[in-house]
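1. Just need the structure, nothing else, for what follows:
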Amino acid sequence: MRVCFVVSTFPRFTGDPEVPWLLETVRRLRAKGIDVEIFASSYEGMEPHLLEGIPVHRFRYFFRRWEYLTHNEGATNKVQRSSLYKLLALPYILLGALSMVRFCRGRKFDVFQAHWPFPHALFAWIGARRHGARLSLRFYGAELVLAEKLPFVRSFIRAFMKRADTVDAISTYTASRARQIYQRKVAVIPYGSHLEISVEAGAPRERSSKRREILFVGRLVERKGVEYLVRAMPLVRASGVEAHLTVAGNGHWEKEIREAIEEKGVGDLVTMAGRVSDEEKASLYKKCDVYVHPAIVDPRGDTEMLGVVLIEAMAYAKPLIASDVGGIPDVVKDGETGLLVPEKDPEKLAEAIVRVLTDPTLAEKLGKAGCEFLQDYFSWDRIADSLIAEFRGEDRPADAEGCDDDPGR
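-> Model prediction:
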């Protein structure tokens, strides 16, 4: 079977921090005999290339120096922030469609899958029509947020949801938002972690001090809610718990986070580590005592649609604390694989952090249960098998039956 992934963003090189889980998805499918090629946008003039033997066709849509609508941050977020990005969207759509027509010559695919269906469903539909192939849509959520603000985006998505042979989403929450646009079956097929996890990853570490380590990893954007975690740190200190927070990542919201650190006087309790390599990130996961993800629903209505960093922390058998928003409850089962707290609530965050850090039995229980849940629901074999069954129009394997509903069922 030959499948074409139609995407906005795809890693430019091995180790690229952009959507590494998408590259891992392709690796896993190819290992199971599925021949996958990528149709993606260019970035600053980047030409078609091979990545680990995977053909990546890059379509050009503007002058080299201005080709940055995608990568480094979601295109839908950029479009909502700046008129310049809105201007880039039109040539992106027109030239993407024309490039797909040319791309289809001399190639044959059985399935075209549009990731982030606005506007990529159009490109995938053109390919599917020309090849008599199946059309599949895969929702990550950003395009659904945009659809709530722009009626023409909503109409676009509805039209292609009607035409698609299959539709899936990465979380229960994302699937429910897609069904609000057009009522049809939307399978829930998550992604997993691309990190190589060693067998020692979840082993207890030796402590050289009483200080406990709190970790956050992710792009520093408003919807991550990191400033609320910073504001919880004085409350953690006031409880008598000696704890330190490491924030790993970068982004345009860093200024606001640093202002919160200064406002609360917790510069000695918080380290801003910046963007870290996979090796450094693995070390941070291994050393931390609790992973905290204080996501919020931002003023644009955007939030965490799943949370790959939560999945990564699970692999290290770390207890999780996260906000009860978006797709996070697919990962964090309150009281089972972690603790859920209300968004934008430093007091509740602090209470949960203190509870986990002062109760080793609870921390171990949550970490172990999370690791077991990861090995079941977020295993790459299960994810790849579910996608392959979808591509073939088959019922998914028995171990994926929960994909259409609550994964914690």
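
2. going forward, measure contacts between C-alpha atoms and count neighbours the same way
-> OK.

3. Quick one: classify residue 148 as helix, strand or coil.
-> helix (DSSP: H, G, I helix; E, B strand; the rest coil).

4. host element of the nearest residue to residue 304 once chain neighbours are set aside?
-> Spatially, and ignoring its direct neighbours in sequence, residue 304 is nearest to residue 326 (5.4 Å; CA to CA, 6 or more residues apart in numbering). Secondary structure assigned from DSSP states H and E places residue 326 in neither a helix nor a strand.

5. how about the residue nearest to residue 17 when sequence neighbours are not counted, secondary structure?
-> Nearest non-adjacent residue to residue 17, counting by CA to CA, 6+ apart: residue 11, 7.3 Å away. With three-state DSSP as the basis, residue 11 sits in coil.

6. Could you check how far residue 11 is from residue 24?
-> From residue 11 over to residue 24 the distance is 10 Å, taken as CA to CA, to the nearest Å.

7. again with residue 133
-> 24 Å.

8. So the two - more neighbours on which side?
-> Counting neighbours by other CA atoms under 10 Å for residue 133 and for residue 24 shows that residue 133 has the greater number, 20 against 17.

9. contacting residues around the residue nearest to residue 17?
-> Residues near residue 11 by CA atoms under 8 Å, 6 or more residues apart in numbering: 17-20, 23.

10. Which among those residues count as buried?
-> Burial by neighbour count, judged by 16 or more other CA atoms under 10 Å, picks out 17-18, 20, 23 from the contacts of residue 11.

11. and of those residues, the nearest to residue 334?
-> Taking CA to CA as the measure, residue 334 sits nearest to residue 20 out of these, at 27.7 Å.

12. another one to check against the first:
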Amino acid sequence: MKKLKILIFSSSFLPKAGGLQYELKWYLDTLDRWTEQALDYEFSFVYPGLEAAPYSQFKNIESFGLNFDEYSNGSRFATLSAILRLRRVIKSVRPDVVHCNAVLPDAGWVYLATLGLRNPPKLVVTSHGQDLVRLPEFNYGTRLNRSLNRMIKFVAKRVHKHVLPSEALGEFADEIHSDRDRVVVIPNGIPLRDEPDFEAEATGTEITSGLVANEGLRYLSLSSGRPIKNLQVLVDAFAKERDFLGESRLVLACDGPSAGHIRDKVNDLGITDQVDFIGEVRGSEKQEVFEAADIYCQVSHFENCPVSLLEAMKFKAAIIASDVGGVPELVTDEVNGLLVDQKNVESVRRALRRVYEDVTLRQSLVENGQERVDNYSMIQTVKRYTEVYRSVV
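-> This next block holds a predicted model:
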């Protein structure tokens, strides 16, 4: 069997923190180990710039940097320079397949970089939500821009396989595809058991999460704080229930400009003594925060296939999540989590109290979550993607 050459490209990578970046790093690390036995594959990785270089070194995967962060990000000169460097890498590696992690800019760059090549590679794209979803009420989605929407539709028609991490993205994919046969669903995965986890393997990390010792439960939420994450409703619900939750605390790991509005709301509600803002957490810090949490709350207006819910199951936190997007594909109501109406403060409030008062329910949600997350190991994700690579060739 011919050795298949796969080039993986992402214009966004660590140290930028987010579900996409963590998912891709876990995927590459697992792929790097798996490649030692899979002799019929050869992998390369193209990362954006110098900041990502320390996270892009592998034993069996050759890496190339675009030096994109050497310039003013977003400028036409920086983008053109990156595309030209990407073209040189593709001509040098001569991959059979290029796998990107967004229709725009990633697949768009690959399309431009391969124009005029005699044997251009097949194109596989994974959409993580931002490039497909349109939610104007929350100013969310690249396709809200008319010009970018047209570009996404143009590029998507030239994709050989379009991977969606959840069935929920299907309706948005239908808006840009004329051929649904090119769409395949592969859920996100996380490292389980002995699978490589760069966060767990980090050494010398000082734990500075700032968690306050308490006798009650910890309700945790990891979020950017943007309007689509809906932290206002979570804070409102916690404020209404504070007198019934004993010494419990709400732990908000959010950062960025939007976090200031949430702080103001907490102050206005008079619950600063029960809410901890711990900022962005990563590596050993993130694992410590998850392990210390009793309940994980995610009441967003939309989610694709959130790895944070999988991590919550892994680290034995009961889940409260909104019944939107791909969440019901991960969480079955009353089985491994409680699904709530994210627009209804009372729905969230009732769930907060139920998991506090009903110890049996809380333990059941945790145990069932542990069982459910076994279906989302990263090695399974790797095997599904390699089947896709082989199918397009």
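
13. related to what we said a few turns ago, counting only strands, which of the buried ones among the contacts of residue 11 of the first structure make the cut?
-> Using DSSP state E, no member of those falls in strands.

14. Do you have the strands of the second structure handy? List them.
-> Using DSSP E, strands in the second structure cover 4-9, 41-47, 61-65, 97-100, 122-126, 161-164, 183-185, 218-223, 249-254, 275-277, 295-298, 318-322, 338-340.

15. If we ignore the residues flanking it in sequence, what's nearest residue 274 of the first structure?
-> Residue 274 of the first structure sits nearest to residue 249 (CA to CA, 6+ apart), 4.6 Å away.

16. For residue 155 of the first structure, see how far away that neighbour is.
-> From residue 249 of the first structure to residue 155 of the first structure the distance is 35 Å (CA to CA).

17. how close does residue 259 of the first structure get to residue 228 of the first structure?
-> 12 Å.

18. Could you give the residue range in the first structure aligned to stretch 224-241 of the second structure?
-> Mapping stretch 224-241 of the second structure onto the first structure (TM-score structural alignment) gives residues 219-236.

19. what's the offset of the matching stretch from the middle of its chain?
-> 19 Å (CA atoms, centre = their mean, to the nearest Å).

20. Could I get the buried residue list for the helix or strand that contains residue 80 of the first structure?
-> Element membership for residue 80 of the first structure, per DSSP H and E: helix 75-81. For helix 75-81 of the first structure, the neighbour count (16+ other CA under 10 Å) marks 75-79 as buried.

21. quick check: it aligns to which part of the second structure?
-> Using TM-score structural alignment, helix 75-81 of the first structure finds no match anywhere in the second structure.

22. Can you list the neighbours in contact with that helix?
-> Outside helix 75-81 of the first structure, the residues that reach it (CA under 8 Å, 6+ apart) are 69, 85-86, 89, 142-143, 146.

23. how about these in TSV, adding neighbour count?
-> Below are the contacts of helix 75-81 of the first structure laid out as TSV (neighbours: other CA atoms under 10 Å):
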residue	neighbour count
69	28
85	20
86	16
89	17
142	21
143	23
146	21
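
24. circling back: of the buried residues of helix 75-81 of the first structure, which is the nearest to residue 60 of the first structure?
-> Using CA to CA, residue 75 comes nearest to residue 60 of the first structure of the buried residues of helix 75-81 of the first structure, at 15.5 Å.

25. Let me have the strands of the second structure in a markdown table, extended by mean neighbour count and distance to residue 363 of the second structure.
-> Converted to a markdown table, the strands of the second structure look like this (neighbours: other CA atoms under 10 Å; distance: least, CA to CA, whole Å):
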| stretch | mean neighbour count | distance to residue 363 of the second structure |
| --- | --- | --- |
| strand 4-9 | 22 | 40 |
| strand 41-47 | 21 | 42 |
| strand 61-65 | 19 | 42 |
| strand 97-100 | 24 | 40 |
| strand 122-126 | 22 | 35 |
| strand 161-164 | 25 | 32 |
| strand 183-185 | 18 | 31 |
| strand 218-223 | 24 | 15 |
| strand 249-254 | 24 | 19 |
| strand 275-277 | 20 | 24 |
| strand 295-298 | 27 | 11 |
| strand 318-322 | 27 | 8 |
| strand 338-340 | 23 | 13 |
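
26. Could you dump these into JSON lines with distance to residue 154 of the second structure added?
-> Formatted as JSON lines, the strands of the second structure follow (distance: least, CA to CA, whole Å):
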{"stretch": "strand 4-9", "distance to residue 154 of the second structure": "19"}
{"stretch": "strand 41-47", "distance to residue 154 of the second structure": "23"}
{"stretch": "strand 61-65", "distance to residue 154 of the second structure": "27"}
{"stretch": "strand 97-100", "distance to residue 154 of the second structure": "16"}
{"stretch": "strand 122-126", "distance to residue 154 of the second structure": "14"}
{"stretch": "strand 161-164", "distance to residue 154 of the second structure": "14"}
{"stretch": "strand 183-185", "distance to residue 154 of the second structure": "16"}
{"stretch": "strand 218-223", "distance to residue 154 of the second structure": "32"}
{"stretch": "strand 249-254", "distance to residue 154 of the second structure": "35"}
{"stretch": "strand 275-277", "distance to residue 154 of the second structure": "43"}
{"stretch": "strand 295-298", "distance to residue 154 of the second structure": "34"}
{"stretch": "strand 318-322", "distance to residue 154 of the second structure": "33"}
{"stretch": "strand 338-340", "distance to residue 154 of the second structure": "37"}
